[in-house]
Every structure is written in structure tokens, then in C-alpha cells.
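A.B. asks: for reference, the sequence and a predicted model appear below.
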Amino acid sequence: MEIVTFVLIGTVIAILIYGVLIYNNLVRLKHDVSKAWSNIDVLLKQRHDELPKLVETCKQYMKFEQETLEKVMLARSAVSRALSQGDVAAVGAAESQMRLGLGNLFAVAENYPDLKANETFLHLQSRITGLENSIADRREFYNESVNINNVRIEQFPDLILAKQFGFKPAELLEFDETELKDVDMGALFS
């Protein structure tokens, strides 16, 4: 065999190894996006399991604040529907409504000193606040994973293998305009 043949075989092997590395990285990124979404899903389920307990505790103290409680429960249902349908955009919109409802619920609690002093309410409020912070962190991680995935499947030479093997861009979890605005604390307490 001539040296040209060895060079040609070496080049083909190097290209194949490089292609396998690209493919494996694309698969890892796709699964990172799925894992990030699953992490959000777990936290949302935890919040939705604890939310009825908070609402029930509040109901014991507030009979005439039904509208606020109903909005929270409707938003909870909307999130559950969106999650079961796998609709990322709808989850983002429903989550915005949920956060507003929870803000209103906590604002209503400000008007009830007995409720604010109730140990169960304080524990649940603390737990939901912690879950909200965790969800915000997971949302950021999910969107970062989606962004990395989407950039990689559009970059050369990765896009060649991405198109060949059907890698699709993932959808960012975006927020409603109301989620991006500052909270009007005066409106929450009126």
C-alpha cells in the first residue's frame, strides 16, 4: 500500500469519528432539554400538590375572598391542562396567571392577621415561595438548554447531521407580558 492510501483511510476514519462525536453531542443536548423540562414538571407538580393545602387553609379564614381563590384554582387547572398536552407556550401563559394569583392570595393574607400568624399558612407560604424560586431557576436552566440545543443544530457542521437525523429545535419557555412588568403592590392590597 502506498502512503496516499494510508492518508486517505486515515482521513475517512477521522471524519467518521468526528461525525460520531457531533452526533453524540446532539443526542446529549436533546436529552438535556428533556431533562430540564422534566425538572420543571416535577416542581410544578409539587407546587400543585401543595397549593390546595394553602387554599384550604386560607378558606378557613376568608369566606368573602372567593374570587382570588377561584382565580388561583383556575390557573392551576390551566397549568395542569397545558402540562398534560405538552404545550410549552400554554404552560408559560398559565404559569404567569398562577404567579399573579398566588401574589394576590398572599396580598389578601396581609389583611388577615390571624391567617398570617397561622403556623400552617406560614409553612405552606414558605414552601410555595421556595418552590417558586426553584421553578424560576429551572425555567432559566431549561431555556439555556434549549438555546444551546437550538444553536448547535443550526451551526455548521452540526446542522448537516442534525438535518440528516431529524434533530428539531426545542421551544423556549416564554412569559406573558404581565410577568415581565413590575408588580403594582398598591393594586395587590386594594
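C.D. replies: Now that the structure is in, tell me what you want to look at. Quantities reported herein were computed from a predicted structural model and do not represent experimental measurements.
A.B. asks: C-alpha only now, for contacts and for neighbours.
C.D. replies: Will do.
A.B. asks: how long is stretch 164-178 end to end?
C.D. replies: Distance across stretch 164-178, first residue to last, is 40 Å (Cα to Cα, to the nearest Å).
A.B. asks: what sits up against it?
C.D. replies: Residues from elsewhere that reach stretch 164-178, judged by Cα atoms under 8 Å, 6 or more residues apart in numbering: 26, 30, 33, 88-89, 91-93, 96, 139, 142-143, 146-147, 149-150, 153, 162.
A.B. asks: ranges for the helices of this protein?
C.D. replies: Ranges of helices within the chain are 3-61, 66-85, 88-110, 113-117, 119-152, 158-164, 177-180, 185-189, based on DSSP state H.
A.B. asks: what about Lys35, neighbour count?
C.D. replies: 14 (other Cα atoms under 10 Å).
A.B. asks: revised request: answer the last question for Ser84.
C.D. replies: Neighbour tally, Ser84, other Cα under 10 Å: 10.
A.B. asks: ok, second structure coming up, stack it against the first:
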Amino acid sequence: MALILLALAAVWLALAWRGLVAARDAVDATWTAIDVHLKDRQALVPALVAAVQAETVIEAETLARLTSARDDAAVASTPWERADAERRLVSGIGAVSAIADRHPGLGCAAAFVDLQARLAGLDDDVNSARRVYNADVRLYRARRARFPGTLLRRLGDFTDRPYFELDHTRDRGVPTLALVRSAA
């Protein structure tokens, strides 16, 4: 009887190990998908800078910030660093869109319009991949936090994985609403 219980415990631990490995590998695979989309977006930045420079010469500071943000995103190594760098890159791309609002000729340039459409498509791809990645991270963290994952994670490479957020929603508090009673 003891041998059967020992065998059942060994099978249970093996299945738990396998589930933890599968969850970790899913997180790593979906991170790779995000990474591909982010690199595609970074690859468009030089063309975007060139398109803006062809139409206007007075926005050098904005373009320099965009180029710097791209370079930072390219060398970021952890998902946390990558998210911060990508936030700056998205902000820089938004600043370039504001340039197009100030310079109507830029908004009509075919190369610029094409790049904006490609960037919008990549943003959609990044957001879709981010949702899948964050769901995989949620499952992985749950498996790490439950028994026997709490024991097994010490035996393998089961380090924590961060959620990937491109905005500051995690830093926002609950909005407050001030109600004012009218004197009527």
C-alpha cells in the first residue's frame, strides 16, 4: 500500500513539474512573438525619421528623442526594461504624429502615410501578442504559487516573469470624483 502511495505521489509531482515547465515555456514563446513585433516597429523608425526630415527641417529635437528611444528599446534586456523603453518609443512616435498635424504636407506624403499605417498595424499586433503573453504569465505565476509549484520552482529555472504593460495603468490609482451639490 505504501508503495502505491509513493508511486502516486511521484506521478503527481512529475505531472506538476511538467505543467510548470509547459507554463514557463509558453511564457517564453509568447515573449518571443512580442519581441518580433517590437523589433519590426523599431525597424520602421529610421524610415519614419527620414520621411519627416524630407518634409520638415525644424523638428530635429523630436526626431533625436525618437531615435534615442529606439536605440534604448533595442538594447533593453529584461521585459521590465523593454516595457519602459517601448513606452518612450511609443511616445516618440506619437510626437511625430503631432508633427504631421502641424505640417500638413507631411500628413499628405505617401511614404509617411504608409509608415503610419504600418505602425498602426504593428501596434495592433503588439497588443494582441501582449494579451496572450500576459495570460500565459498569469497561468505560470499561478502554477508557481500553488503547491507543489512552490517546492518545484526551487529545483529548476522557474524565475518570476513580469506582465508586459505598455502604458502606466499599473501606476494609476482609482479616479476620484468630486460631487458638488447645486444650490438650487
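C.D. replies: Arrived safely. The shown structure was predicted, so the numbers you read here are calculated from the model rather than taken from an experiment.
A.B. asks: could you get me the TM-score between them?
C.D. replies: The TM-score (TM-score structural alignment, normalised by the length of the second structure) is 0.84; 172 aligned residues with a Cα RMSD of 2.1 Å.
A.B. asks: closest to the centroid, which residue in the first structure?
C.D. replies: Arg139 (3.9 Å; Cα atoms, centre = their mean).
A.B. asks: now do the contacts for the aligned partner of that residue in the second structure.
C.D. replies: Residue pairing (TM-score structural alignment): Arg139 of the first structure is matched to Arg130 of the second structure. For Arg130 of the second structure, the contacting residues are Ile34, Phe164, Glu165, by Cα under 8 Å, 6+ apart.
A.B. asks: any idea how far the residue lying closest to Val132 of the second structure once chain neighbours are set aside lies from Val96 of the second structure?
C.D. replies: Once flanking residues are discounted, Val132 of the second structure sits nearest to Thr30: 6.9 Å by Cα to Cα, 6 or more residues apart in numbering. From Thr30 of the second structure across to Val96 of the second structure, the span is 29 Å (Cα to Cα).
A.B. asks: what of Val36 of the second structure?
C.D. replies: Taking Cα to Cα, one finds Val36 of the second structure at 23 Å from Val96 of the second structure.
A.B. asks: cool, and Ala74 of the second structure?
C.D. replies: For Ala74 of the second structure, the distance to Val96 of the second structure - Cα to Cα - is 19 Å.
A.B. asks: settle it for me: which of these two has more neighbours?
C.D. replies: Val96 (20 against 16).
A.B. asks: which residue in the first structure aligns with the more buried one?
C.D. replies: In the first structure, Val96 of the second structure lines up with Leu105, judged by TM-score structural alignment.
A.B. asks: which residues does the closest residue to its match other than its chain neighbours contact?
C.D. replies: The spatial neighbour of Leu105 of the first structure that comes closest, neighbours along the chain excluded (Cα to Cα, 6+ apart), is Thr68 at 6.3 Å. Residues in contact with Thr68 of the first structure (Cα under 8 Å, 6+ apart) are Gly101, Asn104, Leu105.
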